[in-house]
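>>> Need coordinates for the following:
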Amino acid sequence: MNKILSIIIPTYNSNDNLSTLVNKLLQIDNIEVIVVDDCGCQNVFDIFFENSRLKLIRLPSNSGAGIARNRGLKAATGRFTCFFDADDDVFVDELSKIVKLLDDYSFDVVFFPPISHDQTGKLSKRHMSYQRLVDDYLNKGSEEILYKYHVPWSKIYRTQFLFENQLEFEPVSASNDVMFSLKSSMAAKSINVIDKTFYSVLSHSGSLTRLDTIQRLRDRIFVAYRYNRLLKSLGKYHFRTCVTPLFFRLLKLDINVLMFTLREYKLTSNYLDFFPTFGMLYRKIIKK
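Predicted structure coming up:
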């Protein structure tokens, strides 16, 4: 008998927190948990045994979270699907209550406000932009939640809706979920927003730039370019994301790669007019 909710967790060397998260999730009735190991040094088969409620998949090579999520989605049998990250946390009682209500749901996507915690367990601020999107929708009817809720977690999707619309995560090293989130919102014929919190996302310490690599920054820039281009085609360009900080971060790593990136994807004409600060930098440093 199929479960009502499939929970998909990509993981890469996160066995310590993953074990705690999965054991919490398995306290909830009528769900299946699908763990997709992205070929890390820590093998999920070392800490779990498969059963009727827990599916374990190990990819043959390290392929990224996007491909891992797609592989987990193919294995999902629940009427609804939810995505978790391996280092995050769940409020078991709240999600249990939500699962009991899913039989009465026919929405394609349901949004929930997350909360966030730091590595000591204290409340952090990472969730606040998503909380604001939920509040603005509930209090003002704002449609911004459809375009700016860039992450797949703290949402519940109707599984058949994802299959019918061939919605997949992108095979990129960073921001694999941005286009998935936007396209799923655009394809949804019915959504709901519920002011209940079952998800807590980990807020990593340190600067974002500590994780910067040339490939990750290039992927982020190209995802943002596709995201903005799709918004423009929908007449929603006012929801576009600002790419300027990514350009500056790439500039710090390698100016030649920045030049190549601009020319390769012909981003120059699209962004110089919208971001005069970067345009000035481009003309002053790169074109001289």
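>>> Please make it C-alpha for all contacts and neighbour counts, starting now.
Noted.
>>> List the contacts of the strand or helix carrying residue 186.
If you go by DSSP states H and E, residue 186 is part of helix 178-187. For helix 178-187, contacts defined as C-alpha atoms under 8 Å, 6 or more residues apart in numbering pick out 109, 146-152, 162, 165, 167-170, 223, 226-227.
>>> To compare with the earlier structure, here is another sequence to fold:
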Amino acid sequence: MELVSIITPSFNSEKFIAETIQSVQNQTYHNWEMIIVDDCSTDKTVSIAEYIADNDNRIKVYKLDKNSGTGIARNTGLEKALGKYIAFLDADDLWKPNKLEIQVNFLRNNNLPFTFSFYDCINEQGTELNKRVEAPRNLSYMQLFFCNYVGNLTGIYDVNYFGKIAISSIRKRQDWMLWLTILKKVKSAQPIPESLAFYRIRENSISASKLDLLKHNFGVYRRFHGFNLAHSLLCMTGFLFTQLLIKPRYIKNTKASI
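All right, here's what the predicted structure looks like:
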């Protein structure tokens, strides 16, 4: 049973961190380590995490010396990771109990170095929003180029195949850049076609602000891909087309389907 390293950046997450850790402890797959890297929280996030870690040696808590953003926190966790597989879980999101078991078995059985899954959305209070985010069953690099179909809380990759992939220093949308790096190498990826996690939509988050999302996505084309202004604007046109006409096909109303 291979070790899975779970990288969790945290910042002022005292309301959610215990439940997030509990969702990892509830996994049916038991060979994991959870590496929590705190980005100078000013609330009780660290004390809560350290209290739980004192009773579970699979959980390790580290603190950054200065507030540096989630990219630096994730890279710090990556440096500490010992697992064959790398997975990510932010400090306010949740995993379903069989998440790791299903994904690790899927990777083994299909001889794959990377996979992800569908996920459901919850609000800040943890109430399900009856919204499921799915993805193409054979996700190509070009599809990902115009839309990040991979939920950060669902991705898992094989270190023996890719090595440890450093997170971009760009402060936002690091997850999309990571998956683009992976898809550029493997050309396509197959998701687990079921929901294995809960993504929490918080007030004032990037995912809740369409304008901020557009701004940061434009930054990916400009700074990560290195495109000039005209090329980046053209890419954003493709991005907007995907958001308006294609991606809605992969957003499901779970209440209506019951």
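>>> The helix holding residue 186 of the first structure corresponds to what range in the second structure?
Under TM-score structural alignment, the counterpart of helix 178-187 of the first structure in the second structure spans residues 176-185.
>>> The matching stretch vs the first structure, mean deviation?
Stretch 176-185 of the second structure, aligned to the first structure and superposed, deviates on average by 1.3 Å (mean C-alpha distance after the TM-score superposition for the first structure).
>>> how far out from the middle of the chain is that stretch?
In this view, stretch 176-185 of the second structure has its centroid 13 Å away from the chain centroid, taken as C-alpha atoms, centre = their mean, to the nearest Å.
>>> What is the subsequent helix or strand relative to the helix or strand where residue 7 of the first structure lies?
Residue 7 of the first structure belongs to strand 5-11 when assigned by DSSP H and E. Using DSSP H and E, the helix or strand that follows strand 5-11 of the first structure in sequence is helix 15-25.
>>> For that following helix, give me the average deviation versus the second structure.
Counting by mean C-alpha distance after the TM-score superposition for the first structure, helix 15-25 of the first structure comes out at 1.4 Å.
>>> list the helices and strands that helix packs on?
With contacts defined as 3 or more C-alpha pairs under 8 Å, 6 or more residues apart in numbering; DSSP states H and E, helix 15-25 of the first structure has these neighbours: strand 89-90.
>>> after superposition, how close is the strand it packs on to the second structure?
Strand 89-90 of the first structure sits 1.3 Å off on average (mean C-alpha distance after the TM-score superposition for the first structure).
>>> The second structure: matching residues for that strand?
So strand 89-90 of the first structure sits over residues 94-95 in the second structure, by TM-score structural alignment.
>>> Check which helix or strand the equivalent of residue 74 of the first structure over in the second structure maps to.
If you follow residue 74 of the first structure across to the second structure using TM-score structural alignment, you land on residue 79. Taking DSSP H and E as the definition, one finds residue 79 of the second structure inside helix 70-80.
>>> Can you tell me what sits against that helix?
Against helix 70-80 of the second structure from outside (C-alpha under 8 Å, 6+ apart): 7-10, 35-39, 64, 164, 166-172, 174.
>>> do that again at 6 Å, thanks
7, 9, 35, 37, 167, 169 (C-alpha atoms under 6 Å, 6 or more residues apart in numbering).
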